[in-house]
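1. this is the structure alone, sequence omitted:
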């Protein structure tokens, strides 16, 4: 049986460019859809967050207004899995040797904590060094920013990937609030970004990196991950 580590933000807010805070966290669809698909495929899934404790779903990701007609479905899935969501591993306790892949769940929360977390950087460095799959989704690629080589160069410089685009941030209405945009920061650090039209399903593969553009790409990302893991 393959083992996958899903990493979720541990914060309940997002600090804007003006210093104010908005409720945030992980995006429920990006946990619910991959988790369901992977467990149904017989893959063992563990959860982790920076300090352990129960991660907070972005309130918008639980409603029809914020997440579309399936919002309540994702809210129910989160409630039904409150036992595992209530006790994720602290990232400081994660050993990459225990897993075959990691999936970084999005939402604005990762911009607040995963992007700067030293244990996030250590875990990613270990996975990359071991040639294991790293699968960031939507705002999850913000977590990639935590990993650097000795000397300060970004670990994933030159990688081709995707993530939540500037266009999607603008259409979501959060671009003016944001202290920085995921697409801009990834490009500035040296990533090669491949995106499609806003809200389209887009998966980009580059070696052991499999990335998804947005919440709509959650199922496709999980499918690619399952295919890779079951092929071995």
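-> Perfect, thanks for sending it. Computed from a predicted model, the values in this text were never measured in an experiment.

2. please make it C-alpha for all contacts and neighbour counts, starting now.
-> Will do.

3. how much space is there between residue 156 and residue 205?
-> According to C-alpha to C-alpha, to the nearest Å, residue 156 and residue 205 sit 13 Å apart.

4. okay, and the residue of the chain positioned farthest from its centre sits in which element?
-> For the chain, the largest distance from the centre (C-alpha atoms, centre = their mean) belongs to residue 151, which lies 25.9 Å off. Per DSSP states H and E: residue 151 is located in neither a helix nor a strand.

5. looking at this, residue 6 is in a strand?
-> Yes: under DSSP: H, G, I helix; E, B strand; the rest coil, residue 6 sits within a strand.

6. hmm, residue 104 and it touching each other?
-> Yes: counting by C-alpha atoms under 8 Å, residue 6 touches residue 104, with 6.0 Å between them.

7. put this next to the previous one:
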């Protein structure tokens, strides 16, 4: 075999290896912000919005990493830890699961080529650190443009607000989506604490927003963009990402 053919084979094997690795890996991203504005209350990620998609995907055979913006121990919203939730308990008991939140990867150090999907978990902390973060914008745009799946649940769609594709267009422009509603923000009496209305900002950036009633599961899938309205939608987001990933794997075989 001549050196040119050898190089071509090596390049093909490398590309195949990367594609296989990406096809089997999903990244869940959580907030690193722990303060609820100037209220003095603690916040962070909402645990069930991590654990429910995580369980769906790991049980389907996908490897799931967890990252935060700062890396290290990610802050949890204390209210989410007090929930009676069997999936949360499963996650916290698993020796391989909880350490991923206690020692989260730093998003800015990760290569989107190693993943085929990203899920932005919610929790009010995301409203402060997700929208303007350059790593969020660069990682998500690159993953989406390489054919990956972008998902977010509850306040997680705050990550989507300022993501621009190479065309210059916002990723969410003209896309059907959802996220934590104004009605739900008012119900938890935090509409004057959060820095902006997620529903309003998604709409102002060209997103075609829809919502169900208070605390009802509501899932919206528009191509490779998957969004869920609230914590009750977290499992549905995981199932939708799983379905898209499995469909992509079947298409590539």
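-> Done, it's in. Computed from a prediction, not measured in an experiment: that's the story for all the values here.

8. between residue 156 and residue 205 of structure 1, which has more neighbouring residues?
-> Neighbour comparison, residue 156 of structure 1 and residue 205: the larger count goes to residue 156, with 22 against 16 (by other C-alpha atoms under 10 Å).

9. quick check: the aligned residue in structure 2 for that one vs residue 22 of structure 2, distance?
-> Here residue 156 of structure 1 is matched to residue 172 in structure 2, going by TM-score structural alignment. Look at residue 172 of structure 2 and residue 22 of structure 2: by C-alpha to C-alpha, they are 23 Å apart.

10. ditto for residue 103 of structure 2
-> 22 Å.

11. those two: who's more crowded?
-> Between residue 103 of structure 2 and residue 22, counting by other C-alpha under 10 Å, residue 22 is the more crowded of the two (18 against 15).

12. looks to me like that one is in a helix.
-> Yes: looking at residue 22 of structure 2 with three-state DSSP, it is inside a helix.

13. please look at it and residue 143 and confirm they touch.
-> No: Residue 22 of structure 2 is beyond contact range of residue 143, at 10.2 Å (criterion: C-alpha under 8 Å).

14. need the residues touching each of those two.
-> 113, 115-116 (C-alpha atoms under 8 Å, 6 or more residues apart in numbering).

15. burial of the aligned partner of residue 53 of structure 1 in structure 2, as a residue count?
-> By TM-score structural alignment, residue 53 of structure 1 lines up with residue 72 in structure 2. Residue 72 of structure 2 has 17 neighbours, counted by other C-alpha under 10 Å.

16. my read: residue 51 of structure 2 touches residue 91, true?
-> Yes: between residue 51 of structure 2 and residue 91 there is a contact at 6.3 Å, judged by C-alpha under 8 Å.

17. ok, the two, which is more surrounded?
-> Legend: neighbour count by other C-alpha under 10 Å for residue 51 of structure 2 and residue 91, higher for residue 51 (26 against 20).

18. am I right that residue 242 of structure 2 is in contact with residue 55?
-> No: using C-alpha under 8 Å, residue 242 of structure 2 is not in contact with residue 55, being 10.7 Å away.

19. can you tell me the SS state at residue 227 of structure 1?
-> Under three-state DSSP, residue 227 of structure 1 falls in the helix class.

20. counterpart of it over in structure 2?
-> Aligned by TM-score structural alignment, residue 227 of structure 1 pairs with residue 243 of structure 2.

21. next one: that match from residue 103 of structure 2, what distance?
-> Where residue 103 of structure 2 is concerned, residue 243 of structure 2 sits at a distance of 29 Å (C-alpha to C-alpha).

22. over to residue 143 of structure 2?
-> Relative to residue 103 of structure 2, and taking C-alpha to C-alpha, residue 143 of structure 2 is found at 23 Å.

23. can you check residue 113 of structure 2 too?
-> Going from residue 113 of structure 2 to residue 103 of structure 2 by C-alpha to C-alpha gives 22 Å.

24. next: residue 125 of structure 2.
-> Per C-alpha to C-alpha, residue 125 of structure 2 is found 18 Å from residue 103 of structure 2.

25. and stretch 25-33 of structure 2, which stretch of structure 1?
-> Under TM-score structural alignment, the match for stretch 25-33 of structure 2 is residues 3-11.

26. just the buried residues of that stretch, please?
-> 3-11 (16 or more other C-alpha atoms under 10 Å).

27. possible to save these as JSON lines with distance to residue 186 of structure 1?
-> Output for the buried residues of stretch 3-11 of structure 1, formatted as JSON lines (distance: C-alpha to C-alpha, whole Å):
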{"residue": "3", "distance to residue 186 of structure 1": "28"}
{"residue": "4", "distance to residue 186 of structure 1": "24"}
{"residue": "5", "distance to residue 186 of structure 1": "23"}
{"residue": "6", "distance to residue 186 of structure 1": "21"}
{"residue": "7", "distance to residue 186 of structure 1": "19"}
{"residue": "8", "distance to residue 186 of structure 1": "19"}
{"residue": "9", "distance to residue 186 of structure 1": "18"}
{"residue": "10", "distance to residue 186 of structure 1": "22"}
{"residue": "11", "distance to residue 186 of structure 1": "21"}
